[in-house]
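K.L.:
Here is the input, now give the coordinates:
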Amino acid sequence: MTEPRFYFAPHTQTFPRTAHPDLLDFHCRLPGYQQTPLVSVPLLAQVLGVKQVWVKDEQHRLGLPAYKILGASWATYRELQTRFGPFKSWETLQDLADQLKPFLPLTLVAATDGNHGRAVARTAHWLGLQAHILVPEDMVPARRKAIESEGATVEVIAGSYDDAVLAAAEFASERHLVISDTSWEGYTRVPGWVVEGYSTIFEEIDLQLQDVQAAQPDLVAVQMGVGSLAAAVIQHYAVADQNTRIVGVEPLQADCVLRSLQQGTLTAAPGPHLSSMAGLNCGHTSPLAWPFLQGGLSAAVAVPDAFAEDAMRLLAKEGVVSGESGAAGVAGLLALMSHPEAELFRENLGLTAESTVLVVSTEGATDPENHQRIVQG
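P.N.:
Predicted structure coming up:
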């Protein structure tokens, strides 16, 4: 099957906004912190037939080419604090590292399709900890080498990302802290903090929109792997005082969220998960994210890789370097608006010529060779 698949929710619900009061201050104290750009993309607005499209460009975040460090760093900090704290007042990460020395050796463990694992490894490096990162066997060499460049031990698992998650869970011990962005039975605390960490993106967007006296978006399109980023979007925008619609986007070959929405219960997407949107090649939705996805998404779109490539090329024309997973939100919008029933879709989502849309480009060119091939093709 090469055609996009769609799901439209019969109704949605709102959720309380619960951002941690110390979160933005925590991220501000990390090395090299600055807001990532929020850029207007008029070409995409024209293609979609809306007034304005904002792209939150995460190709450079705290020295890494993706947003994942926001969740990985916060979740690691909160888990370390829970196990070994409370910490004394600190100003720099070296202050924290000094307080952790009596508990060493400690190893952070994570499964990854690329960006999350590198972020966990970078956090471990900052704090003087070790990192053991488990990756699926089909990970491209560039992403594996990037994780190794952070000083991590990389273990290749014979299987998929989901197999790597299962293998990582087995490492949990007093000296091995599993920092996962997906949850399972009995393991929700850390993934919850990962989701919470992502909310810095949307706190920044609020401030950036205020600076230019722009309104909140009418629609947000967000990529979905296990669903953690989408859960963060829903917690921020699906609130009582706002009328923002949220569309989740995932690869056609790893459409676990769309299948779950259709069935009304968590449903796996059978493998192999071979999408070029490698960061979204997940066969199982995070149980922690699931209530937010089920209640907060107005629609879900599963797209073939060709739409992601179109999205990458379109963003590149506007100066936004976006990887395959990074461009997935735009890919979903292109699939919706190029479909024969686009007018009905627009009506279902409340989109008009006066609407404002937000997407998050979650990564830069994490596979530079493939990115160049696509945007120049």
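
K.L.:
use CA for all of it now, contacts and neighbours both
P.N.:
Noted.

K.L.:
isn't Asp113 right up against Gly279?
P.N.:
Yes - counting by CA atoms under 8 Å, Asp113 does reach Gly279; the two are 5.1 Å apart.

K.L.:
Need the nearest residue in space to Arg143, chain neighbours excluded.
P.N.:
Nearest non-adjacent residue to Arg143, counting by CA to CA, 6 or more residues apart in numbering: Gly114, 5.6 Å away.

K.L.:
tally of neighbours for the one you found?
P.N.:
Other residues near Gly114 number 25, with proximity taken as other CA atoms under 10 Å.

K.L.:
I'd like the structure of this one too, to check against the first:
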Amino acid sequence: MPTSDSARAHFNANVTTFPTAVNPQVQDFHRKLPGYDRTPLVRAPHLAEALGVREAWVKDESSRLGLPAYKILGASWATYRELDTRFGPFESWSTLSELAEQLRAHRPLTLVAATDGNHGRAVAHVARLLGLDAHILVPHDMVPARIDAIAAEGARVDVVRGSYDEAVRAAARHADARHLVISDTAWSGYERVPTWVIEGYATIFSEIDAQLAEQGGRPPSVVAAQMGVGALAAAVVRHYRAPGRVTRVVGVEPTRADCVLRSLEAGKPTEVPGPHSSIMAGLNCGNTSPLAWPVLRDGLSASVAIPDARAEEAMRLLALDGVTSGESGAAGAGGLLELLAGTFASSAREALGVTKDSTVLVISTEGATDPEAYARIVGTKS
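P.N.:
Okay, here's the model as predicted:
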């Protein structure tokens, strides 16, 4: 198995469509959460110039419902659906305090999750809002700033001696009647909650469609999606590869944790053993979620693994366009830089149908979740 930090890419000319119906209850639910507002859709001329395209848009998820990442959308919806399945159906409610009151008789309840940072903080935040406990398991190499942020939500944080994947296995062992595992990756016998996590991300794309229309933007020719376990990328594929849409989807991951790309090359799910040491901490995953795998296999037009230096370049470039993007947040832009302006440019532009008149979209999935690293890489304070 190659261990080089050199970028690698895989192209698929035979992508399919995914007929899915949007669940209107998802965005209705998110609108009830305290502080809900659409995150900005930013026109990014510096990124467009670097990519050699007419227009680039960035969905800026650096501040979403009081947290510095998009993960709260999937975590909150999945938690609500799991609670409703186990203890509902709930009576009509309009605020989370009303929902929390209906859960009072079922306490104590603990939400459990494994995380590289943002998902676990989101689960802990939801638990706090609902008056529940949270137990978050993290890999041993997580930076202190992210651990502290999770603990600040009132969660118990345990460090697992091993990788994110080992933290996932450890979290799964805690499941019982009083401990609800809220994971964004699936395993045998556990698919219900990860399905709802993916469904929860649909709010991002409903917002983007409306914002592009309002700002006079064209539908994107290419959308880049970060890939850790694959939940976000699966949501992107399901939206942009729906019938009638011609957008191509590019999946991006670190060279040191490129489980999706290796799986595509092998034609079957393939593990990348840890340790996974990329600065793109939220993407340091050794296994693709079996729930996301068939969607990515059939729906991605390209998959690219990028070195840390490319993510750092993207962070600095996005900053010029007014977007504060952390290491994982900038990975999508980094992947497009690698494909459209790097060594793959000629073949990638042809495979993806990208010209100087194209429009691209990236999702900046997090802000500066490690402020010291952000200041070091970008050269300014977050």
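
K.L.:
I'd like the TM-score for the two structures, please.
P.N.:
The TM-score (TM-score structural alignment, normalised by the length of structure 1) is 0.99; 377 aligned residues with a CA RMSD of 0.8 Å.

K.L.:
how close does the residue mapped onto the residue nearest to Arg143 of structure 1 from structure 2 get to Arg146 of structure 2?
P.N.:
Alignment note (TM-score structural alignment): Gly114 of structure 1 maps to Gly117 of structure 2. Computed with CA to CA, to the nearest Å, the distance linking Gly117 of structure 2 and Arg146 of structure 2 is 6 Å.

K.L.:
And Ala292 of structure 2, by the same measure?
P.N.:
26 Å.

K.L.:
more neighbours, those two?
P.N.:
The neighbour comparison of Ala292 of structure 2 against Arg146 (other CA under 10 Å) goes to Ala292, with 24 against 19.

K.L.:
Next up, the contacts around the equivalent of the more buried one over in structure 1.
P.N.:
Under the alignment (TM-score structural alignment), Ala292 of structure 2 maps onto Ala289 of structure 1. The contact partners of Ala289 of structure 1, by CA atoms under 8 Å, 6 or more residues apart in numbering, come to Val226, Gly227, Ser228, Ala230, Ala231.

K.L.:
Which of the three states applies to the closest residue to Ala111 of structure 1 other than its chain neighbours?
P.N.:
Leaving aside its chain neighbours, Ala111 of structure 1 sits nearest to Leu134 (4.6 Å; criterion: CA to CA, 6+ apart). Look at Leu134 of structure 1: counting by DSSP: H, G, I helix; E, B strand; the rest coil, its state is strand.

K.L.:
show me what contacts Leu134 of structure 1?
P.N.:
Leu134 of structure 1 makes contacts with 109-112, 117, 154-157, 164-165, 167-168, as judged by CA under 8 Å, 6+ apart.

K.L.:
quick one: which of these has the most company?
P.N.:
Busiest of the contacts of Leu134 of structure 1 [other CA under 10 Å] is Gly117, holding 34 neighbours.

K.L.:
Thought Met139 was touching it, still the case?
P.N.:
No - applying CA under 8 Å as the test, Gly117 of structure 1 and Met139 come out as separate, 12.0 Å apart.

K.L.:
what's the average distance of the longest helix seen in structure 2 to structure 1?
P.N.:
Determined from DSSP state H, the single longest helix within structure 2 is helix 72-87. For helix 72-87 of structure 2, the mean distance from the matching residues in structure 1 following superposition reads 0.2 Å, by mean CA distance after the TM-score superposition for structure 1.
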